[in-house]
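# no FASTA, just this:
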């Protein structure tokens, strides 16, 4: 999509689980990142603090573009979060299915909701087409491992345990599937798993590398 109005009006379906505004931003996000990047981990940035940074014209342009996106999302009633990420926390419990954001996963909500995302600089989120994604709990060996870890038997209680731990939201690529990276600077809406959703959720993952400047809502 080339226009913000089309992004806002677009509808998800069985065939469309991600809608994106394709654009090239003019700001110097490298300069901004140099002021923000932590040594490690992930830090939430208050967008209201950005205008106070000592930046050149390109950096100030980048701040303006971020604040424009933040305003759009706030006007939609959302609470956008700006993160500067060098590395993500990983699931190190040793279970048969990892549940960190670097694993392909879908988002879930109790009511109608979309995930909004923009990578301003750094490695981008990757998507899998619905037909290319297989739930990890469908793998017999992984399911058996989770069953043993739960101490339960197959049945409704185990299914509830899988859901409570978000194990049912994690996927793996089918053989031959290729992830699709979202473009730098592009603003995307991703379909979420919610009761009554018109189609499947968008399966995506965070990149393992950094640094990265990310807006998420």
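Here it is on my side, so go on. None of the values given here were measured: they were computed from a predicted structure. Numbers count the residues shown, from 1 in each chain.
# CA atoms for contacts and neighbours, from now on please.
Fine.
# all helices for the chain, in order.
Ranges of helices within the chain are 4-9, 29-36, 57-75, 140-150, 156-164, based on DSSP state H.
# make a markdown table out of these and add mean neighbour count and distance to residue 111.
Converted to a markdown table, the helices of the chain look like this (neighbours: other C-alpha atoms under 10 Å; distance: least, C-alpha to C-alpha, whole Å):
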| stretch | mean neighbour count | distance to residue 111 |
| --- | --- | --- |
| helix 4-9 | 12 | 18 |
| helix 29-36 | 18 | 34 |
| helix 57-75 | 17 | 18 |
| helix 140-150 | 14 | 28 |
| helix 156-164 | 13 | 16 |
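# quick one: closest of these to residue 50.
helix 57-75 (6.3 Å; C-alpha to C-alpha).
# tell me what that closest one is packed against?
Packing contacts for helix 57-75, counted by 3 or more C-alpha pairs under 8 Å, 6 or more residues apart in numbering; DSSP states H and E, involve helix 29-36.
# presented hereafter is structure B, for comparison with structure A:
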């Protein structure tokens, strides 16, 4: 895994699922990685799944109906096992096959889609889990290498013009309502960390009980002609 100089202070590797879910976020640590080398042919599953649009959610039943090679079956066993682990923990895993995500083109100077560095927010205590089994993997960014976009002077000025009002509680509510406050940009010389294929990650979320900063992350640009197979919850 490519590391930035700050990676060791913010991101931590664990060796099991139990460690992944039981290790607390504390101090600067807001991302945990169960680093794995998976066996099986996940590309076979990604390419055999039906995806009539740009993204499809895959059910367990659909997985079980696929006619697969022996390597494809090994990959399917891993997918089913990971989903069962997360469900037993109390999470609600979703398996997606992705051609690409929808782009936010309303404000070209401030897109709020998942390709932009962002944090997740929840009104209740929770974490984000994700694993890329095939295709391009997501990136995370150390918080001190990220700048919240709404605090960048020229962006804030443009947002005030869009809001058509003065700064205050109304403006802050506007930033929250349209998710502007969730998005970040990389500082000069920032070094995003790729999550790599096969690793199961747990990322800190912005919620009222959190004791750490939320983890800044983004979806990758897909490789031409290659789907992604992603588990997320």
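Structure received. Just so it is clear, the model here is predicted, and its values are computed rather than measured.
# can I get the helices of structure 1 in CSV with distance to residue 81 of structure 1?
Shown next, in CSV, are these (distance: least, C-alpha to C-alpha, whole Å):
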stretch, distance to residue 81 of structure 1
helix 4-9, 19
helix 29-36, 15
helix 57-75, 8
helix 140-150, 33
helix 156-164, 24
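# which among the ones you listed is found nearest to residue 198 of structure 1?
Nearest to residue 198 of structure 1 among the helices of structure 1 is helix 4-9 (15.0 Å), distances taken as C-alpha to C-alpha.
# where in structure 2 does the closest one fall?
Mapped onto structure 2 using TM-score structural alignment, helix 4-9 of structure 1 covers residues 17-22.
# and for stretch 184-194 of structure 1?
So stretch 184-194 of structure 1 sits over residues 197-207 in structure 2, by TM-score structural alignment.
# map residue 153 of structure 1 across to structure 2 for me.
Residue 153 of structure 1 maps onto residue 166 in structure 2, by TM-score structural alignment.
# nope, residue 62 of structure 1 is what I was after
In structure 2, residue 62 of structure 1 lands on residue 75 (TM-score structural alignment).
# next one: residue 51 of structure 1
Aligned partner of residue 51 of structure 1 by TM-score structural alignment: residue 64.
# can you count the residues close to its match?
Neighbourhood size, residue 64 of structure 2 [other C-alpha atoms under 10 Å]: 13.
# in the longest strand anywhere in structure 2, what counts as buried?
Longest strand in structure 2, counting residues (DSSP state E): strand 127-134. Within strand 127-134 of structure 2, the residues that qualify as buried are 127, 128, 129, 130, 131, 132, 133, 134, counting by 16 or more other C-alpha atoms under 10 Å.
# stretch 130-149 of structure 2 now?
130-143, 145-149.
# show me how far stretch 77-84 of structure 2 is from its chain's centre.
19 Å (C-alpha atoms, centre = their mean, to the nearest Å).
# residues in contact with that stretch?
Under the criterion C-alpha atoms under 8 Å, 6 or more residues apart in numbering, residues 38, 60, 93 lie in contact with stretch 77-84 of structure 2.
# show me the contacts for the counterpart of the first one in structure 1.
It refers to residue 38 of structure 2. Taking TM-score structural alignment, the alignment pairs residue 38 of structure 2 with residue 25 from structure 1. Each residue near residue 25 of structure 1 by C-alpha under 8 Å, 6+ apart is listed here: 62, 65, 185.
# also residue 34 of structure 2?
By C-alpha under 8 Å, 6+ apart, the neighbours of residue 34 of structure 2 are 13, 14, 15, 16, 17, 20, 199, 200, 201.
# residue 116 of structure 2 too?
Applying C-alpha under 8 Å, 6+ apart, the residues near residue 116 of structure 2 are 183, 184, 185, 218, 219.
# next: residue 215 of structure 1.
By C-alpha under 8 Å, 6+ apart, the neighbours of residue 215 of structure 1 are 80, 81, 82, 83, 116, 117, 118, 119, 120.
# relative to residue 17 of structure 1, how far out is it?
19 Å (C-alpha to C-alpha, to the nearest Å).
# then residue 198 of structure 1?
From residue 198 of structure 1 over to residue 17 of structure 1 (counting by C-alpha to C-alpha), the distance is 10 Å.
# neighbours of the residue nearest to residue 57 of structure 2 when sequence neighbours are not counted, how many?
Nearest non-adjacent residue to residue 57 of structure 2, counting by C-alpha to C-alpha, 6 or more residues apart in numbering: residue 96, 4.6 Å away. Neighbourhood size, residue 96 of structure 2 [other C-alpha under 10 Å]: 20.
# hmm, which of the contacts of residue 34 of structure 2 are common to structure 1?
Checking the contacts of residue 34 of structure 2 against structure 1 (both residues aligned by TM-score structural alignment, their matches' C-alpha atoms under 8 Å), the contacts still present are 14, 15, 16, 17, 20, 199, 200, 201.
# these in strands, which ones?
Using DSSP E, those in strands are 14, 200, 201.
# got the contact list for residue 174 of structure 1?
Residue 174 of structure 1 neighbours (C-alpha under 8 Å, 6+ apart): 132, 133, 134.
# again, only using 6 Å
Contacts here follow C-alpha atoms under 6 Å, 6 or more residues apart in numbering; on that basis residue 174 of structure 1 touches 132, 133.
# aligned against structure 2, show me the partner of it.
For residue 174 of structure 1, the residue aligned by TM-score structural alignment is residue 187.
# before we move on, what about residue 81 of structure 1?
Per TM-score structural alignment, residue 81 of structure 1 is aligned with residue 94.
# report the separation between the residue of structure 1 most remote from its centre and residue 146 of structure 1.
Distance from the C-alpha centroid of structure 1, by C-alpha atoms, centre = their mean, peaks at residue 153 (32.7 Å). Residue 153 of structure 1 sits 11 Å away from residue 146 of structure 1 when distances are taken as C-alpha to C-alpha.
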